[in-house]
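**Student:** Sequence first, then the predicted structure, then my questions.
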Amino acid sequence: GGVQHFLYPAEVFPPTDFHTATLLDDAILLIGALGYPEDRREGETQVLRLDLDDFSIRPVETRGENPGWIHGHTTERTDAGLRVTGGKIEPGYRDRTEAHLLDPTDWTWHRLG
């Protein structure tokens, strides 16, 4: 046995503190991040895909009504997609009260209320 370390430059794999990680087929989907204040993008949701075959990380372009710059939330895989609830939203470290669903077949966000 042994330990392998994979290091990525920040422009490829930005800080993802307080994100969720969800197994999705041959990848791990990373949703949300607190990140550094200067890197936060109001009105966007950071979604990254870690490919388990080659360990590459790529941003996922999504569309629809995303939850915004979220962190500290929960993501649950359901038959309909990835349900994102709770957590905080930036700016202002506000509590999130709405749930969102990310459909991984076309990467569209849907607000659930």
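**Tutor:** Done, it's in. Here the structure is a predicted model, which means the values were calculated and not measured.

**Student:** make it CA atoms for all contacts and neighbour counts henceforth
**Tutor:** OK.

**Student:** Leaving out chain neighbours, which residue sits closest to the most centrally placed residue in the chain?
**Tutor:** When Cα atoms, centre = their mean is applied to the chain, the residue found nearest the centroid is residue 31 (0.9 Å). Take residue 31 and drop its neighbours on the chain: the residue closest to it by Cα to Cα, 6 or more residues apart in numbering is residue 47, 4.6 Å away.

**Student:** Could you check how many residues crowd around that neighbour?
**Tutor:** The number of residues packed near residue 47 is 19, by other Cα atoms under 10 Å.

**Student:** putting a second one here so we can go through both:
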Amino acid sequence: MVYATVSYETFQRQKYPKFGHDNPHPMNFEFWLYMVETGYSAWEAREEFGCTNKLREGPIWCFQRHGMSSTVLPDGCVVHIGGEHEEYFDPDYCIYNDVVVKHPNGEINIYGYPMNFFQPSHYHSATLVDNNIYIIGSLGYQQDRVLGETRVFLLDCDTFEMKKLNTKGENPGWIYEHSSEYIQEKNCLRIEKGKIITFDTDSEGNSENDKNVYEENQEVFLLNLTTKQWFAVKK
């Protein structure tokens, strides 16, 4: 369905981002679908519905994002995950934890998730293996980061249920903007490039403060999908 516009009342009811209550939680709100179809920025929506002077009420839900992954399924559907709108100083700044599925026939489905099932994510990798998408890493909100850990989620593309995977071994740490490739003969994901966030430390390796350090990733990591074990590989 193509929306020429939505009513002001609908905009007022559905304008804010929100987390889902179920895993997954279908959230095909009329205003959200309108924003996906039009590609409007949050500011363009504010202009259309006359709320450019109400900047402290919270961000407007928006599908114009960066750091969002887009994965094409064999049936032609495109699965968009997370992403960020604007920068932290903007009133419409938001990092999303939703999944937006665009079907070849034009149908759109939006799924939300509880915060404890899937945290807001951007600049992650999304790799299709069979009918599952492995979501690895993220920049994310600073307060959600657990430095030294690597987030791994599994999205079932039949049910769109999200599952966090517990891994072990020598992981990359808090990595983002990396590449991910499935190696079928080893049933593993190859992670390389990108950036890793660590704590600022002194000469003895002790953390001096809460300042984050952003470093280029110089290593290659493999995640065995059978054992959920990480390995660092020498180049």
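**Tutor:** Looks like it arrived, so ask away. Computed from a predicted structure; not experimentally measured.

**Student:** TM-score them against each other, please.
**Tutor:** Here the TM-score for the pair of chains, by TM-score structural alignment, normalised by the length of structure 1, is 0.94; 113 aligned residues with a Cα RMSD of 1.0 Å.

**Student:** before we move on, the earlier item: need the counterpart of the residue nearest to the centre of structure 1 in structure 2.
**Tutor:** The alignment partner of residue 31 of structure 1 in structure 2, by TM-score structural alignment, is residue 136.

**Student:** Then residue 93 of structure 1?
**Tutor:** Residue 93 of structure 1 maps onto residue 214 in structure 2, by TM-score structural alignment.

**Student:** cool, residue 102 of structure 1 as well?
**Tutor:** Match for residue 102 of structure 1 (TM-score structural alignment): residue 223.

**Student:** for that match, helix, strand, or coil?
**Tutor:** strand (DSSP: H, G, I helix; E, B strand; the rest coil).

**Student:** residues contacting it?
**Tutor:** 188, 189, 190, 191, 229, 230, 231 (Cα atoms under 8 Å, 6 or more residues apart in numbering).

**Student:** For residue 4 of structure 1, what is the corresponding residue in structure 2?
**Tutor:** By TM-score structural alignment, residue 4 of structure 1 lines up with residue 109.

**Student:** ok, the match of residue 93 of structure 1 to residue 132 of structure 2 distance?
**Tutor:** Using Cα to Cα, to the nearest Å, one obtains 30 Å as the distance from residue 214 of structure 2 to residue 132 of structure 2.

**Student:** And these two? Which one has more around it.
**Tutor:** Taking other Cα under 10 Å, residue 214 of structure 2 and residue 132 do not tie; residue 132 has more neighbours (19 against 14).

**Student:** thinking the more buried one is in contact with residue 155, fair?
**Tutor:** Yes: Residue 132 of structure 2 is within contact range of residue 155, at 5.5 Å (criterion: Cα atoms under 8 Å).

**Student:** one step back: how far away is the aligned partner of the residue nearest to residue 31 of structure 1 in structure 2 from residue 228 of structure 2?
**Tutor:** By TM-score structural alignment, residue 47 of structure 1 lines up with residue 152 in structure 2. Distance, residue 152 of structure 2 to residue 228 of structure 2, by Cα to Cα: 10 Å.

**Student:** shared neighbours, the two?
**Tutor:** With Cα under 8 Å, 6+ apart, residue 152 of structure 2 and residue 228 have common neighbours 165, 166, 167.

**Student:** So which elements touch the longest strand along structure 2?
**Tutor:** Longest strand in structure 2, counting residues (DSSP state E): strand 207-216. Contact partners of strand 207-216 of structure 2 among helices and strands, from 3 or more Cα pairs under 8 Å, 6 or more residues apart in numbering; DSSP states H and E: strand 195-201.

**Student:** ok and the strand it packs on relative to strand 207-216, angle-wise?
**Tutor:** 160 degrees (axes from the mean of the first three to the mean of the last three Cα atoms, to 10 degrees).

**Student:** hmm, who's touching strand 195-201 of structure 2?
**Tutor:** Here strand 195-201 of structure 2 has contacts from 147-148, 172-178, 207-217, using Cα under 8 Å, 6+ apart.

**Student:** just to revisit the earlier point, so what's the match of residue 93 of structure 1 up against?
**Tutor:** By Cα under 8 Å, 6+ apart, the neighbours of residue 214 of structure 2 are 195, 196, 197, 198.

**Student:** Can you add neighbour count and distance to residue 160 of structure 2 and give those residues back as TSV?
**Tutor:** Shown next, in TSV, are the contacts of residue 214 of structure 2 (neighbours: other Cα atoms under 10 Å; distance: Cα to Cα, whole Å):
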residue	neighbour count	distance to residue 160 of structure 2
195	20	28
196	25	28
197	22	29
198	19	32
